[in-house]
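Trainee: Using only what follows, build the 3D model:
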Amino acid sequence: MPTSYDALIIGSGQAGNPLATALAKAGRKVALVEKYLLGGSCINYGCSPVKAMLASAERMHQVATSQEYGVLSEPPAVDFKAVVARKDTIIQEMRDGVRKNLTKEDSGITVLMGHATFTGPKSVRVTALDGSTQDIKAPLIFINTGTSSAIPPIEGLAETHFLTNKSILELQELPEHLLILGGGYIGLEFAQMFRRFGSRVTIIEHAKNLLEREDDDVCEAMQQQLGADGVEFVLGAEVRRVSHNPEGEYTLTAHTAEGERRLRGSHLLVAVGRQPNTDDLGLEAAGIETNEKGYILVNERLQTNVRGVYALGDVHPGPQFTHLAYDDYRVVRDNILHRKRRSAKDRPLPYVVFTQPQLGRIGLSENQAREQGLDYRVATMPVQYVGRARETGNKEGFMKVLVDERNHIIGATIFSEQGGEIMAMIQLAMAGKLTCDQLQNMVFAHPTWAESLNNLFAKLVKA
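Mentor: The predicted structure is shown next:
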């Protein structure tokens, strides 16, 4: 006979874990199934480990450039195993915290390690690591299985031992020459990181620009900055074949505007996008609908077409960010437990690319504003004009804001030191419906990065 629970959560991610806790505190009997590691992608092979290693790369850069600040030091050398060990220590502490929260602090949660497969609309079979099975049924089921690296159908690629965003974090030796297939957020962060550690790095991208969804000025500034760090680029390249010889060298054969090129390196990172982890869930047994890419279709309350079944986080269509997955939890929590009508549609979309400088984004880009035919004004200012930038030596990048006809901010791009934090300030101003005039005349402490907003809004011009 199947074991009955009030709620079943498949996947221990940034939406599933807090939901399990909230439901248990409300008196619900909860089962949480995880087939890999508690904590989901963010903790285990996403945000947290990457940012921990980026911190080491930034420290390496600070030492390497210390003479510019009048500080004499020996040229730095990276102990890559120590970098990885530091990352592993941080992540293990986070994993332990998640496990303690789910298994010790609330008796209403049962954690099952194994793979879940639907056997019906409200029933799931869990196959444990030892092969044993357990049938579970629940009136409420929440799918929070996330995504994994999308692998393009390139000849020879599947036969090579290429790296993904997950396996690259397990390296113990620094790559001599890292080839990165893909010029998106993941690829750029790893590119700058490994270049600063001392690897030669080449980014191969099919589009003509990095970050093809951003405005052209953002793409150009990012490429210029990474180029200054020594990252090499092959843009507008269609990779047609990948090979890996016995000596461990990768060769990518790519078609470019200049003709065929052969790119060789010691390691290959594939970072061309993500795909949902839905192909082995048995969704057809439950009648759960997906789109052509396998993402689970949901409404504004994150309900699937099957009553009582929800999809949270990256597994449904839309932007894939940890903070949105956590907000999915809040949407479901409020609708189910607090009887509040809360929607996942039309919510703010802040995000940060953690290169140095950081790229912080909120609201509309200039391309999006033009596509929507909006009447807007735009202000752009090089970061080098900011007093704090000159004092700290972090003068790279620029700031851009868009303002509507009522003087309200509709979008911001901050490519700057502390770009994510400055962007968050603008997001707060947008949420509070402050006008650009108020920010331009606001008294900020001197000398801070916030003070840049005084000067930025003074440069507004008609688009």
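
Trainee: alpha carbons only for contacts and neighbour counts from here, please
Mentor: Noted.

Trainee: in the stretch 1-150 of the chain, which spans are strands?
Mentor: All strands of the stretch 1-150 of the chain, identified by DSSP state E, counting those that start in this stretch, fall at 3-4, 7-10, 30-34, 109-120, 123-128, 133-137, 140-143, 147-149.

Trainee: do the same with the stretch 151-300 of the chain
Mentor: Counting by DSSP E, counting those that start in this stretch, the strands of the stretch 151-300 of the chain are 177-181, 200-205, 232-235, 238-244, 250-256, 259-265, 267-270, 274-276.

Trainee: Now show me the structure for the sequence below, then we'll compare the two:
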Amino acid sequence: MPQHFDAIVIGTGQGGSPLAVRLGENGRKTAVIERATFGGTCVNVGCTPTKAYVASARAAHVARHAAAWGVQITGDITVDLARVKARKDEIIGQSRRGVEKWLRGATNVSVFNGHARFAGAHSVRIEARDGQPAQDLEADEIFINTGTRPVIPTLPGIEDIRYFTNSTLLDLTTLPEHLVVVGASYIALEFAQVFRRFGSRVTVIVRGERVLTREDADFAKSLQDVFVREGIEFRFGANPTRLEALGGRGGDGTAVRVHLAGDAPPLDASHLLFATGRRPNTDDLGLDAAGIEVDKHGLIPVDGELRTKVPGVWAIGDVNGRGAFTHTSYDDFQVVAANLFEAERTGERRSVDGRTMVYAVFVDPPLARVGMSETEVRQSGRKALIATMPMSRVGRAREKGETAGFMKTLVDADTKQILGATILGVDGDEAIHTIIDTIKAGAPYTTLMRAMHIHPTISELIPTLLEGLKPMV
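Mentor: Reported below is the predicted structural model:
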């Protein structure tokens, strides 16, 4: 007979873990199932390890350029990747152990290790990792939080080479001589800059004519210029057609020749990284048995309250197509929990339908975005105001010696509501929150423009930026 629970949570990512605990705290007998490592993508192969690498890379970069701040460092600056990895592993371990301890100690929560597959709309079979017999569970409420994995393109020769993803590249203990990155979006650019600052030669293969196609062209070009100054090479309009192993030239079987379309010369890489997107982990969950459909990308359609078409089943986090970030996954948890446990008392139901998208690209300087881009505003046809300001006008940026980038904001000319903003510049990932909060509050841009900010900070120039709004033509 299946074990009966009030709720089952599949996955322990940034949405699933706190939801399992909240369910238990509210008297729900809850099962939480993890087939791999606790903490999900963010803790294990996403935010936590990559930002640890970003920090190490920045330390090396600052040390190499210390003379610009009047600091003399003698000798070559080198990076011990094994020590960088060890530091990263310790940070991951602390977080992973913390999540597991939290879940195992939570009230009314039972933790299961293994691969969960639906056996019906409200039943799950767990295939244990350690060879133990399968276990059958059932529950009135099931929450899917299984995350994503890297997309690997289908290319001739790929079965004959050793390639890397954002996960496996983090296992290296020796620096690549020449890292070739296929892809030009967030993950690709973060790794490109990190390993260039570590000391590797880095070439980025871009299928189109520019990086970061989701952003306005001026921001993409500005960031590209930063990368070129740091010695990162780009191959634009390049389409890999075939991969060829180069025997022992990489020392560990990693050397690859990347053949490109047309007359473009091939690239020889000591290490090849594919950063060509991610796909949801939904194809091995037995969703057909539950009557749960997915779209052409493998995403589970949900309504504004994150419910699937099957009553009593929710999908949260990266698998639902409502945002592929840690903060959107956590917000999913907050929406679901509020509707389950607070709506009756408050009379208010929460929805992700009106959520303003926010994110950052954690390159250096970071690029942070909230709401609409200039391109999107122009496509909407609405009457708008626009303002831009170079980071060279920001006193704190000049004092830090980091003036690359600029700010841009867009405002609805009639309602005075901020439509969106992007900041490419030092501490932009923090400064953007003043605009995020203003948008969330539904306040006109004048509220932020008239606020008194602390000097000297990056944020203090945002009111000045808003003072420069002009009609967009």
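
Trainee: would TSV of the strands of the stretch 151-300 of structure 1 with mean neighbour count and distance to residue 351 of structure 1 be doable?
Mentor: Below are these laid out as TSV (neighbours: other C-alpha atoms under 10 Å; distance: least, C-alpha to C-alpha, whole Å):
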stretch	mean neighbour count	distance to residue 351 of structure 1
strand 177-181	24	22
strand 200-205	23	22
strand 232-235	19	24
strand 238-244	19	28
strand 250-256	20	31
strand 259-265	15	31
strand 267-270	23	22
strand 274-276	17	17
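
Trainee: what about residue 73 of structure 2, distance to residue 342 of structure 2?
Mentor: 57 Å (C-alpha to C-alpha, to the nearest Å).

Trainee: still on that earlier bit, indicate which one of the strands of the stretch 151-300 of structure 1 is closest to residue 99 of structure 1.
Mentor: strand 274-276 (24.4 Å; C-alpha to C-alpha).

Trainee: check contacts around residue 449 of structure 2.
Mentor: Neighbouring residues of residue 449 of structure 2 by C-alpha atoms under 8 Å, 6 or more residues apart in numbering: 462, 463, 464, 466, 467.

Trainee: go on, residue 391 of structure 2?
Mentor: 397, 403, 404, 405, 406, 407, 425.

Trainee: Now check structure 1 for the residue matching it.
Mentor: Taking TM-score structural alignment, the alignment pairs residue 391 of structure 2 with residue 383 from structure 1.

Trainee: Identify the residue nearest that match in space, chain neighbours excluded?
Mentor: Of all residues not flanking residue 383 of structure 1 in the chain, residue 398 sits nearest, at 4.8 Å (C-alpha to C-alpha, 6 or more residues apart in numbering).

Trainee: And the one you found? What does it align with in structure 2?
Mentor: Per TM-score structural alignment, residue 398 of structure 1 is aligned with residue 406.

Trainee: what do you get for residue 360 of structure 1?
Mentor: Match for residue 360 of structure 1 (TM-score structural alignment): residue 368.

Trainee: next one: residue 429 of structure 1
Mentor: By TM-score structural alignment, residue 429 of structure 1 lines up with residue 438 in structure 2.

Trainee: what residues are up against the residue most central in space within structure 2?
Mentor: With distances taken as C-alpha atoms, centre = their mean, structure 2 has residue 325 as the residue nearest its mean C-alpha position (4.7 Å). Applying C-alpha under 8 Å, 6+ apart to residue 325 of structure 2 gives the contacts 317, 318, 359.

Trainee: Fine, thanks again, bye for now.
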